[in-house]
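Q: after the sequence you'll find the predicted model.
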Amino acid sequence: MENFSFGFWDYAIIGVYFVIIFAIGFYFARKERNTTEYFLAGRHVGWFAVGASLFASNISTEHFIGLSGSGYTSGIAVGNFEWSASVCLLFLGWVFVPFYLKSGVFTMPEFLERRFSASSRWYLSTVSIVAYILTKISVHLFAAGILLHLVMGWDLYTSSIFLVVATGLYTILGGMSAVIYTELIQTFILLTGAIVLTLIGLHRVGGWHELVSHVPDGYFSMFKPVSDPDFPWTGVIIAPFVVGIWYWCTDQSIVQRVLAAKNIDHAKTGTIMAGFLKILPVFILVLPGLIAYALQQKGLLLPGKTLHPNDVYPVLIKYLLPAGFRGLIVASLLAALLASLAACFNSTSTLMTIDVYKKWKPEASERQQVNFGRLATVVLVFISIAWVPLVNSLSDQLYVYLQSVQAYLSPPIACVFLLGLLWPKANARGASIVLWTGFVLGLLRFVLEVIHKTHPFTDPFIRTMVTMNFMHFAILLFAFSLVLMMIVSVLTPAPAQEKLNGLTFRYAGHVDLSESYKVESASRRKRNIIASCILVILLLILYALFF
């Protein structure tokens, strides 16, 4: 595909974007950031910034690249992960947030230690830090490399180094405040860019009716047959919620945003707002993939050529948009990438500071903790750059790759958090056994899957377990984790009640409410209930329309 030259207005828009982002970073860098408010923005973030930050930190370049690619090859079924996220965000706000904020924790591993044991904390800290580097950061950089290479001609190394250093700079300088308030701006930018491209593409294809008539049957259905290799209906009705509970309700890079909220009311309202925003990706990120397919069928986009799924979104940018608009779309993609990278950097440095450094050196002052957090971010920047050469080996359908890796890690963690809140008898022994057993089984599946691609297994049982759809595997692993934890907890001593105060539903009222961010108001709670009901009704209508 031939390259084109960006015009003056394209570069001007991108330049203005970076000026705004760095201005926010330097603004917060000038403020006093030598206390642990560096990690949670002083717990003074309002609901609108919380909701925008939740959305922006989740939506990265791999969503633009991966969702459009999956839409191009399979239709809108991949959107199940987006709409299930809306439900999981309600779970975050109504089920998890009150316990997280009332416990006053900084990290998810810290909460797990209070509920279970130090070994559970070390497990989650280690797995989270490693997973951020091996999956999240690598996927972000891979997607960015595809985009900037096809659209601007940059190679993977140049684009990755530039973006990692740029993100690391304002994250190090401004801490969580800089991250959240840049994500607030980035939300508007990425939504604007994605909506513009979708509308132009829909106009070019000839409208909704033309789009529907030029894509295969089933492309507008959320539920595929059981035989579908990527999104069988038996998987999408359960697995996205298993992965979603882990990601949206227990993952540090997400939950850290609600921990920074002014109070429980603002945290809940922020999660509900993010739930509404998560409806949009199906229409502004998946739909462009269907538009690209229809345009090809009509001979209006690279006639005679077959698009690689990862190339769909960059090709749409190159061939549909006039000068000026290209800069807007690239700015929106960069906004998505920088928001997600910043979330990874900030949450990983928080984990390394609170769960590693502070445990190793409990007498460390707040200034020392902040300095260590900044140093940890610098180290992450260099690790990310060093990781770039291995990034190019990822899956063809980027989003499917990401979800499959998460499916191997998430079920035991989701199980431990859920039973920890819902069942007082769940104990430390059960949590440790489930976490490590689940990790071994998930890792085994991943390793065997890699081996099977070059040296296929002949044993029927092993072959079935390796070739099973990743969503079916996630469901089985989650069910196995639930049963295992219940059996172990029943056969071993139950935790003492004083250890459960404020950490389970049964003992939810046994908590100190002297700090303002732990207090809930009746009027705000009523508004949140109404908004949550509207969100659920809207989701039911959408599922009915795209059944």
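A: Nice, I can see it.

Q: could you use CA atoms for every contact and neighbour count after this?
A: Will do.

Q: these two touch, right, H44 and I264?
A: No. Judged on Cα atoms under 8 Å, H44 makes no contact with I264 at a distance of 11.4 Å.

Q: neighbour count winner among these two?
A: I264 (28 against 16; other Cα atoms under 10 Å).

Q: please report the distance of the residue nearest to S138 when sequence neighbours are not counted from P232.
A: Nearest non-adjacent residue to S138, counting by Cα to Cα, 6 or more residues apart in numbering: V391, 5.6 Å away. Counting by Cα to Cα, to the nearest Å, the gap from V391 to P232 is 28 Å.

Q: same question, I238
A: I238 is 11 Å from P232, where distance means Cα to Cα.

Q: what's the answer for G509, then?
A: Counting by Cα to Cα, the gap from G509 to P232 is 42 Å.

Q: quick check, central residue of the protein?
A: Using Cα atoms, centre = their mean, the residue of the chain that lies closest to the mean C-alpha position is N58, 3.8 Å off.

Q: got another, please set it beside the one above:
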Amino acid sequence: MNIETLDIAVFVVYVIALIGIAGWVSREKAGHAKDTNDYFLAGSSLPWWAIGASLIAANISAEQIIGMSGSGYKLGLAIASYEWMAALTLIIVGKYFLPIFLKHKIYTMPQFLEQRYDHRVRKVMAIFWLGVYIFVNLTAVLWLGALAINTIAGIDIVWGMIFLGAFSLAYSLYGGLKAVAMTDIIQVVLLIIGGLFLSYTALNMISDGNGAIQGFVDLTNRLPEKFDMILSEDNPFYKDLPGISVLVGGMWIMNLSYWGFNQYIIQRTLAAKSIGEAQKGIVFAAFLKMLMPLIVVLPGIAAVIISPDLDRADEAYPSLMTLMPVGLKGLIFAALVAAIVSSLASMTNSVSTIFTMDIYKDKKPNESQQHYVLVGRLVSLIALIIAMAVAKPLLGNFDQAFQYIQEFTGFFTPGIVTLFVLGMFWKKTTATAGLLAALGSFVFSLLFSIFWPELPFIDRVGVVFLLCTGLAVVVSLAQGKGDHPQAVNVKDVQFGTSKVFNVSSLAVIALLIAFYTVWW
């Protein structure tokens, strides 16, 4: 497909504007040089609206837009459970996890693990997360983003990855988290407007010009099997989303790990002005998550009718973009790229934060603040280069990259959740027990995948979580050390939340009940 001159102009204006705004918000007062708090935590100054928007911008990327649309093309609306259950997970994180993290005044998740357990746990988990972020998350975003650009504009995938990486560095490398978070407001607005227009256009096409509402009615009538939220055992995709387990089983573990203990997500809340601002930001993000299936899943379902003969499911969203009118195509293209580069910037910033604060600073503790900031910038660059080099070998042959990401991370998330949850809420958990649970997660998951391959991976995640938790409890009790000297005293933590947070949380729960009741 050829991009028209007007589309190119719209996109170029977006690129220039974003880089300019990022430079403006990143400026420092005369005589002040960025320190680690400025660069990695935005000077602890983020307001709620920036936190909420940035949480979504970091989360919604190529793996979500392209990957979940692809899964919508194959599985249907059921894949939206990842979005809607995440909204409720965010409420739990804001209520019970965030107060503990902010009380400890941490930069990174590994730093919390050292404060709660010991240095071994911090180092092991820091290395683990660096590997996952570079070889799974960054590679997925780069590859799927470049695939979309290739489908829409015909640009070679390698050059597409280079452009995405260079663009994300151009607006984030100097300013750090503040540049990323503040410009994410623009990214999210663009993403929502572009995504809603694409959905509207697709539904209007299905209704032959009779409007999006009629198009949605026609879509549900023509493809009723695509609107089952809870899949039955005879569904060909039951193994991906195994029925009621989606609501009560392993998806909770996946979501708690992602939204509660994932550095490039939780880092925004650690940079808040106050805990109240962080919690308002989280509930704002929860409402945005409720909207996301309309933007990332519905187009994939619509593509079953509009483009029924696609070679790959992940081509569903890009194929719809080719049908957009001139000018608006450029806007939607900019929205897609906005989602991609904001996630890339978030991930590279978190990689640099973990490497600098958890590994490099431990080896060289007496360097200047500006030296650590420089190291962080270099690490961001190196991480992107590595991810570009390995993206095609790792992801080039997968039909549904989103499912690949979920299944791969599912090997490790049960142990991570055990490590953190027991660390926060059970004083007797020892460092050795927590470390064994984290490492045992991979072993248990591998054994299940070999000897019980037909077990749906979401169910496997739930079972492995129970095994990891049991292992940690047994080891802790066997060591007989009593309460850990660095255990969290929850009596000293303020878990109270504002009226706005409480009412908003009830609204999210009510919406979830309504959605699952209608499309059960």
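A: The structure has been received and is ready for your questions. Not measured: the values here are computed from a predicted model.

Q: the second structure: which residue goes with W122 of the first structure?
A: Matched by TM-score structural alignment, W122 of the first structure corresponds to K123 in the second structure.

Q: how much does the helix or strand in which its match is found stray from the first structure?
A: Following DSSP states H and E, one finds K123 of the second structure within helix 119-132. Comparison of helix 119-132 of the second structure with the first structure after fitting gives an average deviation of 0.9 Å (mean Cα distance after the TM-score superposition for the first structure).

Q: list the buried residues of that helix.
A: For helix 119-132 of the second structure, the neighbour count (16 or more other Cα atoms under 10 Å) marks 121-123, 125-126, 129-130, 132 as buried.

Q: would you map the helices across the stretch 51-200 of the first structure?
A: With DSSP state H, counting those that start in this stretch as the criterion, the stretch 51-200 of the first structure has helices at 61-74, 80-91, 97-103, 108-115, 118-131, 138-152, 156-205.

Q: ok, now the stretch 351-500 of the first structure?
A: 358-360, 366-391, 398-422, 428-454, 460-467, 470-491, 497-500.

Q: grab the nearest non-local neighbour of F28 of the first structure.
A: G174 is the one closest to F28 of the first structure (Cα to Cα, 6+ apart), at 4.8 Å.

Q: the one you found: neighbour count?
A: Neighbourhood size, G174 of the first structure [other Cα under 10 Å]: 26.

Q: so it makes contact with E37?
A: No. Taking contacts as Cα under 8 Å, G174 of the first structure lies outside contact range of E37: 10.7 Å.

Q: returning to what we had before: comparing G509 and P232 of the first structure, which residue is more hemmed in?
A: Per other Cα under 10 Å, whichever of G509 of the first structure and P232 has more neighbours is P232, with 19 against 13.

Q: list the contacts for whichever residue in the first structure pairs up with Q403 of the second structure?
A: Taking TM-score structural alignment, Q403 of the second structure has V400 as its aligned residue in the first structure. By Cα atoms under 8 Å, 6 or more residues apart in numbering, the contact set of V400 of the first structure is 66, 70, 230.

Q: the aligned partner of the last one in the second structure: neighbour count?
A: The reference is to D230 of the first structure. Matched by TM-score structural alignment, D230 of the first structure corresponds to D240 in the second structure. Counted with other Cα under 10 Å, the neighbours of D240 of the second structure add up to 22.

Q: where does D240 of the second structure sit: helix, strand or coil?
A: coil (DSSP: H, G, I helix; E, B strand; the rest coil).

Q: quick one: it and R460 touch, right?
A: No. Taking Cα under 8 Å as the definition, D240 of the second structure is not a contact partner of R460, at 11.2 Å.

Q: what sits closest to S245 of the second structure if chain neighbours are left out?
A: Computed as Cα to Cα, 6+ apart, the closest residue to S245 of the second structure that is not its neighbour in sequence is D459, at 6.7 Å.

Q: ok, that neighbour to V508 of the second structure distance?
A: Distance from D459 of the second structure to V508 of the second structure, by Cα to Cα: 25 Å.

Q: ok, I162 of the second structure next?
A: 39 Å.

Q: the two: which has the busier surroundings?
A: V508 (20 against 15).

Q: hmm, back to that, switch the buried residues of helix 119-132 of the second structure over to a markdown table; also include distance to M109 of the second structure.
A: Listed next are the buried residues of helix 119-132 of the second structure as a markdown table, based on distance: Cα to Cα, whole Å:
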| residue | distance to M109 of the second structure |
| --- | --- |
| V121 | 11 |
| R122 | 8 |
| K123 | 11 |
| M125 | 9 |
| A126 | 8 |
| W129 | 10 |
| L130 | 12 |
| V132 | 14 |
